[in-house]
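Peer 1: Provide a 3D model corresponding to the input given below.
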Amino acid sequence: MLSTLFTQGSEKIQYLGTCYTQDCLEALGFILQTQQNIEKAILLSNKQYHAFLIISERNTYVVRSGFKSGYMGEGPKGLASSLQLLLKHQIDIEEVNISEKLMKKVNKALILESDVKHILESKFVRPLRIHEYIYTIYKTLEYQQINDRHYPIELSYHLIDPRIFDLALKFKEEPNNAIMTAYARLEDILRHKTKTDLFSSNLLKTAFISDKHKSMYKWNVDNEEVSNAIGRLFTHIFTAYRKERAHGEINKHYKMQIREFMLINELYLLENESIPNN
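Peer 2: Coordinates of the predicted model:
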């Protein structure tokens, strides 16, 4: 849980991670997911123990020393994955050797601004060992596809349509129920909007697709053909995913459930942007 990753170190420095490698990887994934314009990523090393100092445009983060090197195990694998994540985001990484005393301050959330200043003014390790840490574990410098699991698997609340925000709040506990309720609610909205008692694809086609008969609603785009294409996309997405759930119990991976909920959310946003086809 993300709530276990945070400790408030000071007003200007935030401490993330624990002594466990996975917690530190998730902490790094959180930073990369939420922070724009990361200015510096410095690997803090003391013998075989490693932590990170991450400076973004607005925040300074310290990720504790859950990473290791010098042997084959979870700590070195985590270090290799963490470096790959940073390189994947096109962030330059430097390494600084620090004292055992300073590493203890890192892990106890006692770093001062003067310590950060000292680290930033220290000499970087040369020759560069960043790629060596990766190559030792993976025997290649190519990014490992599996490292995407270190990003937080969460809904982006700032993108959610207000009409299903309550479902988003309950999504983690009951994803299937949230998705089915979202489908049903969207149909109710469209029946009220079109003043019909139609269901499913017939309802959507009547509302948004202009073939033999003029659709009731359209989108404010360049021409009718483009609006029709949006209407068909709307109809096909709704029908394909809704029918799958109507014909049997669904047991999808949580990540796929999030993708489907965000697809439904996009339909809500498109519906809200539609205008009467006068």
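Peer 1: When you work out contacts or count neighbours from here on, use the C-alpha atoms and nothing else.
Peer 2: Noted.
Peer 1: my guess is residue 53 is in a helix, correct?
Peer 2: No. Residue 53: not assigned to a helix; according to DSSP: H, G, I helix; E, B strand; the rest coil it is strand.
Peer 1: so how many other residues sit close to it?
Peer 2: Number of residues near residue 53 (other CA atoms under 10 Å) recorded here: 22.
Peer 1: Ok, residue 116 next?
Peer 2: The local packing count at residue 116 equals 15, with neighbours defined by other CA under 10 Å.
Peer 1: what does the helix or strand encompassing residue 237 contact?
Peer 2: In the assignment (DSSP states H and E), residue 237 maps to helix 224-246. Contacts with helix 224-246, where a contact means CA atoms under 8 Å, 6 or more residues apart in numbering, come from 180, 183, 200-201, 204-205, 208-210, 218-221, 250, 260, 263-264, 267.
Peer 1: From those, list the buried ones, please.
Peer 2: Buried residues within the contacts of helix 224-246, counting neighbours by 16 or more other CA atoms under 10 Å: 183, 200-201, 204-205, 208-210, 218-219, 260, 263-264, 267.
Peer 1: My read is that residue 109 contacts residue 15, right?
Peer 2: Yes. Counting by CA atoms under 8 Å, residue 109 sits close enough to residue 15 to count as a contact (6.3 Å).
Peer 1: who's more crowded, the two?
Peer 2: For residue 109 versus residue 15, the count of surrounding residues by other CA under 10 Å is larger for residue 15: 24 against 20.
Peer 1: Might one say that that one is in contact with residue 64?
Peer 2: Yes. Here residue 15 lies in contact with residue 64, judged by CA under 8 Å, at a distance of 7.3 Å.
Peer 1: Enumerate the positions of stretch 271-278 that are buried.
Peer 2: By neighbour count, with 16+ other CA under 10 Å as the criterion, the buried positions of stretch 271-278 are 271, 274.
Peer 1: Next, the distance between the ends of it.
Peer 2: Here the two ends of stretch 271-278 are set 17 Å apart, with distance taken as CA to CA, to the nearest Å.
Peer 1: again, but for stretch 268-278
Peer 2: Here the two ends of stretch 268-278 are set 22 Å apart, with distance taken as CA to CA.
Peer 1: Going along the chain, name the strands of the chain.
Peer 2: Ranges of strands within the chain are 6-8, 13-16, 38-46, 49-56, 60-68, 93-97, 217-218, 275-276, based on DSSP state E.
Peer 1: buried sites along the third one?
Peer 2: Using 16+ other CA under 10 Å as the test for burial, strand 38-46 gives 38, 40, 41, 42, 43, 44, 45, 46.
Peer 1: Looking at these, spot the one nearest residue 254.
Peer 2: Proximity of the buried residues of strand 38-46 to residue 254 was ranked by CA to CA; the top entry is residue 38 with 29.2 Å.
Peer 1: Another sequence for comparison is provided below:
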Amino acid sequence: MVSVGPGRRGRPAGIAYHGVAGASQDCLDAVLNLLMGRSAIRQVRLLSAAGSHALLLSTEFDDLIAIKSGFSSGYSGEGPTALSKALCALVAHGATISEHAVEPDYISRVDDAALSLGDLEALSLAQEIRPARWADYIQERHHRWVAEGYWVAMMPEVMPFAILDRRLAASALRFWANPDQALVDGYRLLEDTVRRRSGLDRHGARLFREAFNGRLGWPVAHEAEREGRAHLFANAFMAFRNPRMHRPAGPDPAALAEFLLLNQLFRLEAEAVEIAAVGEVGPA
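Peer 2: Here you go, the predicted model:
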């Protein structure tokens, strides 16, 4: 049997704390940002005291993360809505949820980032509230979000740097300051790159049609795949780049998706080789 030395239970728990106590949106954002990471949230303990709620999250690697008490229940308002959305997102990601009644000073220690080893031990021994009521905190419309996939709309938009072509790195860093300019600069760079590689003095869709029809291509087995990739460049410019050049810059909720499409074009261009090399791979 392991002996526990005196005073050990009073030592700091040494876990991570996210969110700002009393700030509902900040605490909801903390949950959503964690769900965007690669370490899955496996277990959620909802800590409840007199209509105030905090969360203790356990990851797949058994790391503990506390979310401070920006959540509430028992009335209509920002706090209950934030709790509903947070639980909705956690359920959608497959987390197991249990609710535990705690004293108000326990919530205070979460908010002060001051949980002790004894606090965690006490919580591990505490019975969860039965019958389970945490699902009642999810508002009816948010229940539908889980079933029909609408929860994705509340997730934060983030730039996935790990999958970006390195030539778009500078544009990606300044993307949120001016998405329109980042896209325009990216399109211009792609044109310049293909123009240089192909030796053609063309622009826009015409450049890509000619460049990928006799000068550049991909060493893939199926001719249809090569044609599909080639058409993608010209069609993307006609569908996205050309309209962008003829309208005033402004808010654009689809800008990040368009940037990722542009990134895919850069990745495909990087894989393209001189047509002589393509000819070595015949159709299947």
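Peer 1: Can you give me the TM-score here?
Peer 2: With the length set by TM-score structural alignment, normalised by the length of the first structure, the two chains reach a TM-score of 0.87; 261 aligned residues with a CA RMSD of 2.0 Å.
Peer 1: what stretch of the first structure does the longest helix along the second structure fall on?
Peer 2: Looking across the second structure with DSSP state H, the single longest helix is helix 179-198. Aligned by TM-score structural alignment, helix 179-198 of the second structure corresponds to residues 175-194 of the first structure.
Peer 1: What's the match for residue 268 of the first structure in the second structure?
Peer 2: For residue 268 of the first structure, the aligned residue in the second structure is residue 266 (criterion: TM-score structural alignment).
Peer 1: Any idea how many residues pack against the closest residue to that match other than its chain neighbours?
Peer 2: With CA to CA, 6 or more residues apart in numbering as the measure, residue 165 is the residue that lies nearest to residue 266 of the second structure, at 6.4 Å, once sequence neighbours are left out. For residue 165 of the second structure, the neighbour count with other CA under 10 Å is 17.
Peer 1: From residue 179 of the second structure, how far out is residue 165 of the second structure?
Peer 2: 17 Å.
Peer 1: And for residue 89 of the second structure?
Peer 2: 27 Å.
Peer 1: Could you do residue 192 of the second structure as well?
Peer 2: Look at residue 192 of the second structure and residue 179 of the second structure: by CA to CA, they are 20 Å apart.
Peer 1: out of those two, which sits in the more crowded spot?
Peer 2: residue 179 (22 against 15).
Peer 1: count of residues packed around the residue lying closest to the more buried one once chain neighbours are set aside?
Peer 2: Spatially, and ignoring its direct neighbours in sequence, residue 179 of the second structure is nearest to residue 255 (6.4 Å; CA to CA, 6+ apart). Around residue 255 of the second structure sit 16 other residues, with neighbours defined as other CA under 10 Å.
Peer 1: Show me what residue 255 of the second structure aligns to in the first structure.
Peer 2: With TM-score structural alignment as the criterion, residue 255 of the second structure matches residue 257.
Peer 1: Distance of its match relative to residue 60 of the first structure?
Peer 2: 33 Å.
Peer 1: and what of residue 79 of the first structure?
Peer 2: If you measure residue 79 of the first structure against residue 60 of the first structure using CA to CA, the figure is 20 Å.
Peer 1: Which residue of these two possesses the greater neighbour count?
Peer 2: A direct count of neighbours by other CA under 10 Å for residue 79 of the first structure and residue 60 places residue 79 higher, at 27 against 18.
Peer 1: who's in contact with the closest residue to the more buried one other than its chain neighbours?
Peer 2: By the measure of CA to CA, 6+ apart, the closest residue to residue 79 of the first structure outside its immediate chain neighbours is residue 67, 5.2 Å from it. Residues near residue 67 of the first structure by CA under 8 Å, 6+ apart: 21, 24, 49, 50, 51, 75, 76, 78, 79.
Peer 1: please redo it, this time with the cut-off set to 6 Å
Peer 2: The neighbours of residue 67 of the first structure, taking CA atoms under 6 Å, 6 or more residues apart in numbering as the test, are 21, 50, 75, 79.
Peer 1: from the buried ones among the contacts of helix 224-246 of the first structure, which two are the most distant?
Peer 2: Greatest spatial distance in these: 210 and 260, 26.4 Å, computed using CA to CA.
Peer 1: tell me, how many neighbours does residue 167 of the second structure end up with?
Peer 2: Residue crowding around residue 167 of the second structure was assessed by other CA under 10 Å; the count is 14.
Peer 1: Identify the residue of the first structure aligned to it.
Peer 2: Aligned against the first structure by TM-score structural alignment, residue 167 of the second structure finds its counterpart in residue 163.
Peer 1: Then residue 31 of the second structure?
Peer 2: With TM-score structural alignment as the criterion, the equivalent of residue 31 of the second structure in the first structure is residue 28.
Peer 1: From residue 205 of the first structure, how far out is its match?
Peer 2: Spatial separation of residue 28 of the first structure from residue 205 of the first structure under the definition CA to CA is 45 Å.
Peer 1: Repeat that for residue 116 of the first structure.
Peer 2: 60 Å.
Peer 1: And residue 253 of the first structure, by the same measure?
Peer 2: As for residue 253 of the first structure, its distance to residue 205 of the first structure is 31 Å (criterion: CA to CA).
Peer 1: Repeat that for residue 245 of the first structure.
Peer 2: Computed with CA to CA, the distance linking residue 245 of the first structure and residue 205 of the first structure is 20 Å.
Peer 1: now do residue 192 of the first structure
Peer 2: 15 Å.
Peer 1: what do you get for residue 18 of the first structure?
Peer 2: Noted for residue 18 of the first structure: a distance of 53 Å to residue 205 of the first structure, by CA to CA.
Peer 1: What number of residues are in the vicinity of residue 259 of the second structure?
Peer 2: Using other CA under 10 Å, residue 259 of the second structure has 24 other residues around it.
Peer 1: Compute the number of surrounding residues for the aligned residue in the second structure for residue 94 of the first structure.
Peer 2: The equivalent of residue 94 of the first structure in the second structure is residue 98 (alignment by TM-score structural alignment). The burial metric for residue 98 of the second structure, expressed as a neighbour count using other CA under 10 Å, is 18.
Peer 1: show me the contacts for the nearest residue to residue 98 of the second structure once chain neighbours are set aside.
Peer 2: Leaving aside its sequence neighbours, residue 98 of the second structure sits nearest to residue 45 (CA to CA, 6+ apart; 5.1 Å). With contacts defined as CA under 6 Å, 6+ apart, the neighbours of residue 45 of the second structure are 55, 56, 97, 98, 99.
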